[in-house]
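Trainee: how would this look folded up:
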Amino acid sequence: MSATVVESLRNELADAVVAEGDPGYDEARIVYNAMIDRRPTAVVRCRSTADVATVVRAAAESGTDVAIRGGGHSVPGFGTADGAVVADLGGLTSVEVDPASATAEVGGGATWGMFNDAAGAHGLATTGGIISTTGVGGLTLGGGIGYLARGHGLSCDNLLAAEVVLADGRVVTASADEEADLFWALRGGGGNFGVVTKFRFQLHPVSEIFGGPTFFELADGPAILEHFQEVARTAPREFGGFPAFQIAPPLPFVPEDRAGEPFLAVIFCYNGPAAEGEKIVQGFRDVAKPVAEAVGPMPYPALNGAFDALVPPGLQHYWKATFVDELTPEAITVHMQHGPLVPTVNSTVHFYPINGACHDVAPDATAFGHRDANFAIVIAGMWPDPAANTANTAWVKDYFGAVEGFGQGGGYVNFLSQDDQPQAPVNYGANYARLREVKRAYDPDNIFHINQNISPAA
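Mentor: Prediction:
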């Protein structure tokens, strides 16, 4: 079977196909999470929507699994699988910005760094991720949480249209006016319904922001978390910062004798006048004296890429996530017990505010299923040494087990690991039943199942 599908693909796509045994195969099969070591039948380096359609049809006709790789950042390694054909979208990275309409057309393999550089040249942006090497596609399809969410909604809230390769190889455009059910499902339902080869986004004025990291002593952590919660409730929507448990890297603004220690950090982002952003930062300083800080005006793309060096390709990854209504005193106590045990400088715990503009969207207007949550928390275990997998995975699991009861049930699908799949109904939240109906309409045979999978309705 594998020989047949490879032969079929070579006949149509020639040198775009890298099969097991070919030169460059081991490089082509690598994904971002080094804990994932899979041997696909072939990796196809797609250069067009037509290439993607060819891969999907060939996989379906031969009964071969198909995996879709956009930015490749999937923690569970969903961009590959043993014996699968991988449609690698790395050749679809164009970003075309129309400043007159404040929109952008973005290829399905583009990263947020590419997006932000192109849009930022015009003083524009839309909600993206925290790391610039993250793929635009995967982040958007799962919802899209980032610095600009309180002001401009999730990434999926800014999606205007999508070009989609369906399970039968057909190519359609999904928008509010065309394939409306599919468009609804794409905005939070992940990669379950097709391969998005092009996105069209609404952009917003975002040029220089006021932001950067500040590190506080762990002893001040409870007070900082309480203050952050109040700021998230009351601050202008231009504020998009978040707290984090983080080991201080050896950076010039960190006292040399404190590098390597864990802190409660706050990453600031204020998309408005610097003086207003400074007032919010000063409010945190009034609660506790920072140990170190590097806060000031900077281009938005600079903040989006500021932490890339902490999460290079090739780390081991294991994550857990939860949605939360409130950071109660009891929950903060538990976080303060587990967060400071963050095992490496690469690992972290983030508390993202998802109120403001995120709450302006009706719960059933998109597939994103946790519109009423105020915070999305991720325990992101990342480390370089495979020998530490057991110990560091245990840290993530123990931490999550201790805080899970304070959440809504379920977590943000872009932050989940492979063993979270059985929780799909609560992970996708209130819209899961409708998602199953749309899945039945567009992918009844579950061709697209290498993801946080939604089973088709019976």
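Trainee: CA atoms for contacts and neighbours, from now on please.
Mentor: OK.
Trainee: ranges for the helices of the stretch 251-400 of the chain?
Mentor: 274-287, 300-304, 329-338, 389-403 (DSSP state H, counting those that start in this stretch).
Trainee: buried set for the last one?
Mentor: For helix 389-403, the buried set under the neighbour-count rule, 16 or more other CA atoms under 10 Å, comprises 389, 392-393, 395-396, 399-400, 403.
Trainee: which of the residues you listed lies closest to Ile131?
Mentor: Ile131 has its nearest neighbour among these in Val396, at 20.4 Å by CA to CA.
Trainee: can you tell me which residues contact Leu218?
Mentor: Residues near Leu218 by CA atoms under 8 Å, 6 or more residues apart in numbering: 262-264, 336, 340.
Trainee: Ok, Trp184 next?
Mentor: By CA under 8 Å, 6+ apart, the neighbours of Trp184 are 176, 365-367.
Trainee: One more sequence to fold, the one below, so I can look at both together:
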Amino acid sequence: MARTVMNEAAVAELRSRFAGKLITPESRGYDDARSVFNAMIDRRPAVIAQCETALDVAAAIGHAREQGLEIAVRGGGHSVAGMAVTEGGLVVDLRRMHAASVDPYSRTVRVGGGATMSHLDRATQPYDLATTGGRVSTTGVGGFTLGGGSGWLERKFGLACDNLESVRLVTADGREVTASESRNPDLFWALHGGGGNFGVATELTFRLHPLPSFTAALLLWPADAGPEILRCYRDFMASAPDEVGGGFIYLTAAPDPFVPDSLVGRLACAVLITYTGPEGDARDVAEPMLNLGHEGEMIAALPYAEFQCMLDDPPGLRNYWSAEYLSSLPDEAVDLFCARAGEMLTPSASQHVLFPVGGAVARGPSEYPIAWRDAPWAVHPFGLWEEAADDARGRQWAKDVIADMQPWAIGAVLLNFIGNEGRNRVRAGVGEENYRRLAAVKRHYDPDNLFHRNHNIEPG
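Mentor: Below is the predicted model:
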């Protein structure tokens, strides 16, 4: 049974060997420390261990074992299921461990397990270097990467995990280990999409790529133009170079200077084009989409780190989202996808998204547990709203989108894109053969399933 309090002696014992900060329900700032991205989540841990070092992580894990406390691990806190916080247990909070150090000569970056994309991107930007990150700046690097890591740069540079060179990890028994191609390669394999099942990642090292220029274009149309525009976008992406990323999105048009008054506050369809190159080249490549009579337009070259911050989701909203990876996107799927846009909560921060995959993702390492790598499209109903009264409608909309896409769904899915949808969903998400191998790795590194607040892979 979950514990709701820790006795003073137990807290004092942990504090005696802990360099960071311990927060309990009586502490000032407790409510802020326990809040996560999804405002639906309201859990009260017995203690939040804000770690400064890997030794703190080991101490917190050991203490939780001794006290019989459930463990949650917090990096960015973006899990839609609220996996970063536990009721009555202990939170291993990594947010103080966010340093990012770039070696421009080897083109690598080393980041702490609590770093967000903003920490990583702003460290690499001065060197005109980058690696694939999340689609907003507040996502935690660790959980994002261990789940696979899909972002705007993936068609050019591959998934985040494809660029992973090593991970420092604290295991369930408190050991610090390094996972790389040459050290603990079984663990290193599992950390490429297997999620946070195997320990607490305290440091990650990534390979970087030159990115001297970056361009973004956002084109807007009225919602009823969606089916026609999506067909054109589908055909455009079929021959687009790897430099092109982005997505097709239904959203509530914001009152930005480039948005016509007729669209502000209303459901609109948008094409976002990201380009790993200068604006002139981006305009040339995007010409087929620029000739479709859009009503709103923003095209600009800008630093990649700045672009990431522009898309940050507002905090304090209620969340529900899911995803499917698709084998194809025929006209029937286009029509079903566009029809469901009318059921979104509008106005809201919700987004109804189709991401193109392909490029470097499809060509990436086939040996890792990324069973969806060959899928050309990903559908991602991303619901965000303010009022609890809208919870049922918001959830049902996302579930209906997923149900519509089943004729083309491959079953495998990026774990970062889904919440707590059951064990079978996780097995299908990574693929059955991968699941069995991941379970064997789990049995070796965490036989008691101490780390289970994640897309859990049980010990074999």
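Trainee: quick one on the thing from earlier: which among the contacts of Trp184 of structure 1 end up buried?
Mentor: 366-367.
Trainee: Tell me which two in the contacts of Trp184 of structure 1 are the farthest apart.
Mentor: Taking CA to CA, no two of those sit farther apart than Ala176 and Ala367, at 13.4 Å.
Trainee: Mind telling me what Leu326 of structure 2 corresponds to in structure 1?
Mentor: For Leu326 of structure 2, the aligned position in structure 1 is Val324, judged by TM-score structural alignment.
Trainee: likewise Tyr127 of structure 2?
Mentor: Aligned partner of Tyr127 of structure 2 by TM-score structural alignment: His122.
Trainee: Also Tyr304 of structure 2?
Mentor: Under the alignment (TM-score structural alignment), Tyr304 of structure 2 maps onto Tyr300.
Trainee: Thr133 of structure 1 versus that match, what's the distance?
Mentor: Using CA to CA, to the nearest Å, we find Tyr300 of structure 1 at a distance of 15 Å from Thr133 of structure 1.
Trainee: between the two, who's got more neighbours?
Mentor: Neighbours per residue (other CA atoms under 10 Å) separate Tyr300 of structure 1 from Thr133, with Tyr300 holding more: 25 against 21.
Trainee: That one contacts Ile209, doesn't it?
Mentor: Yes. Counting by CA atoms under 8 Å, Ile209 is a contact partner of Tyr300 of structure 1 at 5.7 Å.
Trainee: contacting residues for the match of Tyr127 of structure 2?
Mentor: Pro99.
Trainee: Same check on the one 10 residues further on?
Mentor: Residues in contact with Ser132 of structure 1 (CA under 8 Å, 6+ apart) are 111-114, 304-305, 308.
Trainee: Then Leu317 of structure 2?
Mentor: So Leu317 of structure 2 contacts 37-40, 384-386 (CA under 8 Å, 6+ apart).
Trainee: And for Ser101 of structure 2?
Mentor: Counted by CA under 8 Å, 6+ apart, Ser101 of structure 2 has contacts 109-111, 123.
Trainee: can you give me the strands in the stretch 351-460 of structure 2?
Mentor: Counting by DSSP state E, counting those that start in this stretch, the stretch 351-460 of structure 2 has strands at residues 351-356, 377-385.
Trainee: Quick one, which of those gets closest to Gly77 of structure 2.
Mentor: strand 377-385 (15.5 Å).
Trainee: Where in structure 1 does the closest one fall?
Mentor: Residue span in structure 1 matched to strand 377-385 of structure 2, by TM-score structural alignment: 375-383.
Trainee: Mean per-residue distance, that stretch versus structure 2.
Mentor: Here stretch 375-383 of structure 1, set against structure 2 after superposition, deviates by a mean of 1.1 Å using mean CA distance after the TM-score superposition for structure 1.
Trainee: Pull the distance from that stretch to the chain's centre.
Mentor: Relative to the chain's own centre, stretch 375-383 of structure 1 is displaced by 11 Å; criterion: CA atoms, centre = their mean, to the nearest Å.
Trainee: Repeat that for stretch 103-118 of structure 2.
Mentor: Worked out by CA atoms, centre = their mean, stretch 103-118 of structure 2 lies 17 Å from the chain centre.
Trainee: just stretch 344-360 of structure 1 next, same as before
Mentor: 11 Å.
Trainee: Could you do stretch 316-325 of structure 2 as well?
Mentor: Taking mean C-alpha positions (CA atoms, centre = their mean), stretch 316-325 of structure 2 and its chain are 11 Å apart.
Trainee: How about stretch 448-460 of structure 2?
Mentor: 19 Å.
Trainee: swap in stretch 57-65 of structure 2?
Mentor: 26 Å.
Trainee: Next, the residues that contact that stretch from outside, please.
Mentor: Residues beyond stretch 57-65 of structure 2 that count as contacts (CA under 8 Å, 6+ apart) turn out to be 14, 17-18, 49, 51, 70-71, 89-90, 92, 170, 172-175, 200.
Trainee: between those, which is nearest Leu415 of structure 2?
Mentor: After measuring the contacts of stretch 57-65 of structure 2 against Leu415 of structure 2 - CA to CA - the closest member comes out as Val200, at 17.3 Å.
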